[in-house]
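# Got a predicted structure here, sequence first:
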Amino acid sequence: MNHQPKAGRCRACTKLWEDCSALPFHTMPIHSQDGTDAVVICSEYTKAANEALSEGLKKCRQCEKALPQESFYKQRHTCKACLLERTRKWRAENRDKYLAIQRRSDKKRKPNRHNPEHIWRWKIKSKYGLSADDYVAMYELQGKACAACGEPGSIDPGDKSQPRLAIDHDHATGRVRGLLCGPCNRAEGLLKTSKAAEGLLAYMRKHECAESI
């Protein structure tokens, strides 16, 4: 009869990279049997796991390192570092889905109605999927000015001389395009298409030329 260890236990075993072909599998308890093939419960795996736990260590199933118990969340077999890396990778590969989940979650959280800044942060997070840091990064990238007309803007809600730039987004897809001053943002919303904007621009230039004659 052919005796083989249970594959799932091998993958989680501390002897994963060792040659275990010489182990006496025929003497170990049988887990399941199919004709002449038998899957056994490896006693060496149990011994190795107990040794690791006796030292206060636990093996991560992803990086396969023996780490202290505090490196794991309760009842998890993947260490915190690997879970964090896996989460970051998933968020990067599924950004649209992640932002949709964040929006649904943020909508359930009621903002502090006595704190205007907190309301603003909650609004841009729930509506556009942007954090305050994302907003500041866009502001710096645009040269601290409106992306359309170049008029200087502010990120300080208390600055009355330069109002805070508005977040412009595609109403069809929800994609954030940039930061605009109030007049440009309102004009873009009214004109809706670049064709309409070009028509208005041509009209204004025509009459500016006529008035200069």
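Thanks, I have the structure now.
# contacts and neighbour counts: CA atoms only from here.
Noted.
# Where do the strands of the protein begin and end?
Counting by DSSP state E, residue ranges of the strands within the chain are 2-5, 30-34, 37-40, 57-59, 66-68, 166-169, 176-180.
# What are the buried residues along the fourth one?
Neighbour counts using 16 or more other CA atoms under 10 Å place 57-59 of strand 57-59 among the buried residues.
# which of these lies closest to residue 180?
Distance to residue 180 across the buried residues of strand 57-59 (CA to CA) is lowest for residue 59, with 52.0 Å.
# Below is an additional structure, to be compared with the one above:
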Amino acid sequence: MRHRYGLDQAGYDALFAEQGGVCAICKEVPTPRNTRAHWDGKLCVDHDHDTGRIRGLLCNDCNLAVGYGKSSEALRAAAEYIDRYA
């Protein structure tokens, strides 16, 4: 984490505590089902790929959704699409 995000274990732990120990989006606690195997049960460090700024900690599903969504406009449009057929 330190090399890739500039975040040491203490920084991760502080962010995890600040988020209440849950994913910043879906609010689920980390489990083997929603975390990446090589992260040892830790949430993904979400960051802006352009600036490198850390936004928060996400479960793997939410991290993938944000990554594939590419922009807040695309994610809002996807949410509206899902709501239209709910």
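Sure thing, it's come through. Predicted model, so just to flag it, every value in this text is computed and none were measured.
# Can you pull the TM-score for these?
The TM-score (TM-score structural alignment, normalised by the length of structure 2) is 0.87; 80 aligned residues with a CA RMSD of 1.3 Å.
# that older thread, and which of the buried residues of strand 57-59 of structure 1 is nearest residue 2 of structure 1?
Within the buried residues of strand 57-59 of structure 1, the smallest distance to residue 2 of structure 1 is 29.4 Å, found for residue 59 (CA to CA).
# The closest one contacts residue 82, doesn't it?
No: taking contacts as CA atoms under 8 Å, residue 59 of structure 1 lies outside contact range of residue 82: 12.0 Å.
# Skipping adjacent residues, who's closest to residue 45 of structure 2 in space?
residue 57 (4.8 Å; CA to CA, 6 or more residues apart in numbering).
# the longest helix in structure 1 is where?
The single longest helix within structure 1, with elements called by DSSP state H, is helix 194-212.
# Can you tell me what sits against that helix?
Contacts with helix 194-212 of structure 1, where a contact means CA atoms under 8 Å, 6 or more residues apart in numbering, come from residue 191.
# one more time with 6 Å, if that's ok
Residues outside helix 194-212 of structure 1 that contact it (CA atoms under 6 Å, 6 or more residues apart in numbering): none are found.
# now that helix: how far from the chain's centre is it?
Using CA atoms, centre = their mean, to the nearest Å, the mean C-alpha position of helix 194-212 of structure 1 is found 45 Å from that of the whole chain.
# Report the contact partners of the spatially most central residue of structure 2.
Nearest to the mean C-alpha position of structure 2, counting by CA atoms, centre = their mean, stands residue 58 at 2.2 Å. By CA under 6 Å, 6+ apart, the contact list for residue 58 of structure 2 reads 23-24, 43-44.
# how about a cut-off of 8 Å?
So residue 58 of structure 2 contacts 22-25, 43-46 (CA under 8 Å, 6+ apart).
# What's the match for it in structure 1?
Superposed on structure 1 with TM-score structural alignment, residue 58 of structure 2 falls opposite residue 180.
# dump the residue contacts of the closest residue to that match other than its chain neighbours.
Using CA to CA, 6+ apart and skipping the chain neighbours, the partner closest in space to residue 180 of structure 1 is residue 146 (4.6 Å). Applying CA under 8 Å, 6+ apart, we find residue 146 of structure 1 in contact with 152-153, 165, 179-181.
# Taking those together, which two end up most distant?
Maximum pairwise distance in the contacts of residue 146 of structure 1, criterion CA to CA, is 11.1 Å, between 152 and 179.
# Thanks a lot, see you next time.
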